[in-house]
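Visitor: what follows is a protein structure lacking sequence information:
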């Protein structure tokens, strides 16, 4: 019985450590910004209700990561990290969107979410 309890506690602790901390530091401002961005995509991509919710959470997660990059980097280093972040975001959106929706997303994304530019 003690062994079963120990294994159960072990599994619970692993699952707690596996959670994404980026969503845990979310703010109302980020949630609102993610909702605004998602609303722009809904009609263009034809998102269903469940897709919209997952899409919004993913946008919020990446907005938080983008903010962290902007706070901790500058210049070309920031831009390179932002490009890598955008590629990761598009790849993860592939888990939420259909193939046709993903292609449309990649097409309209620069208009809705333009990448930051560096000042020279």
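Guide: Thanks, I have it. Because the structure is predicted, anything quoted here is derived from the model rather than measured.

Visitor: every contact and neighbour count from this point should use C-alpha atoms.
Guide: Fine.

Visitor: surely residue 118 is in contact with residue 77?
Guide: No: shown here, residue 118 and residue 77 do not form a contact pair, counting by C-alpha atoms under 8 Å, at 9.8 Å.

Visitor: starting at the chain centroid, how far to the lengthiest helix in the chain?
Guide: Counting residues, the longest helix found in the chain (DSSP state H) is helix 49-72. Here helix 49-72 is found 3 Å from its chain centre; the criterion is C-alpha atoms, centre = their mean, to the nearest Å.

Visitor: take a look at this one as well, against the first:
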């Protein structure tokens, strides 16, 4: 029951923040990481200028959402499930930005460039 409640809360939260870009606070780390990821993809996908802008904005949006999930107080298993769903949603939304051949290749590249990672047992020194 707790998992369902968390999933509903996250889903509602994602829908609300995804609809209004002003609700998503800019994150310098996410922007820098998005730029690095974009460069990797662009070498392989040869995106146009408008695609690059849209692709980068989408990356930033999902990196911010990914960070929010990673910082939630939930089990590693639940985080992994939620992150997997988030990355699936990101892949689907990239279809609106990329051409069909680019999107097919993007799906293959994504496993290499954006693997699902959940840190377990952080040690603070």
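Guide: It's in. Note that the coordinates shown come from a computational prediction; the quantities given were computed from them, not determined experimentally.

Visitor: buried stuff in the longest helix of structure 1?
Guide: 51-52, 55-66, 69-70 (16 or more other C-alpha atoms under 10 Å).

Visitor: relative to residue 94 of structure 1, which of those is nearest.
Guide: Nearest to residue 94 of structure 1 out of the buried residues of helix 49-72 of structure 1 is residue 55 (C-alpha to C-alpha; 10.3 Å).

Visitor: which residues does that closest one contact?
Guide: Contacts for residue 55 of structure 1 (C-alpha atoms under 8 Å, 6 or more residues apart in numbering) come out as 38, 93, 96.

Visitor: and what of residue 105 of structure 1?
Guide: 41, 45.

Visitor: which residues in structure 1 form helices?
Guide: 2-17, 21-24, 28-45, 49-72, 75-93, 99-112.

Visitor: how deep is residue 102 of structure 1 tucked in, by neighbour count?
Guide: Neighbour count of residue 102 of structure 1, defined by other C-alpha atoms under 10 Å: 17.

Visitor: for residue 121 of structure 2, same thing?
Guide: Residues contacting residue 121 of structure 2 under the criterion other C-alpha under 10 Å number 7.

Visitor: swap in residue 40 of structure 1?
Guide: 13.

Visitor: now do residue 33 of structure 2
Guide: Number of residues near residue 33 of structure 2 (other C-alpha under 10 Å) recorded here: 15.
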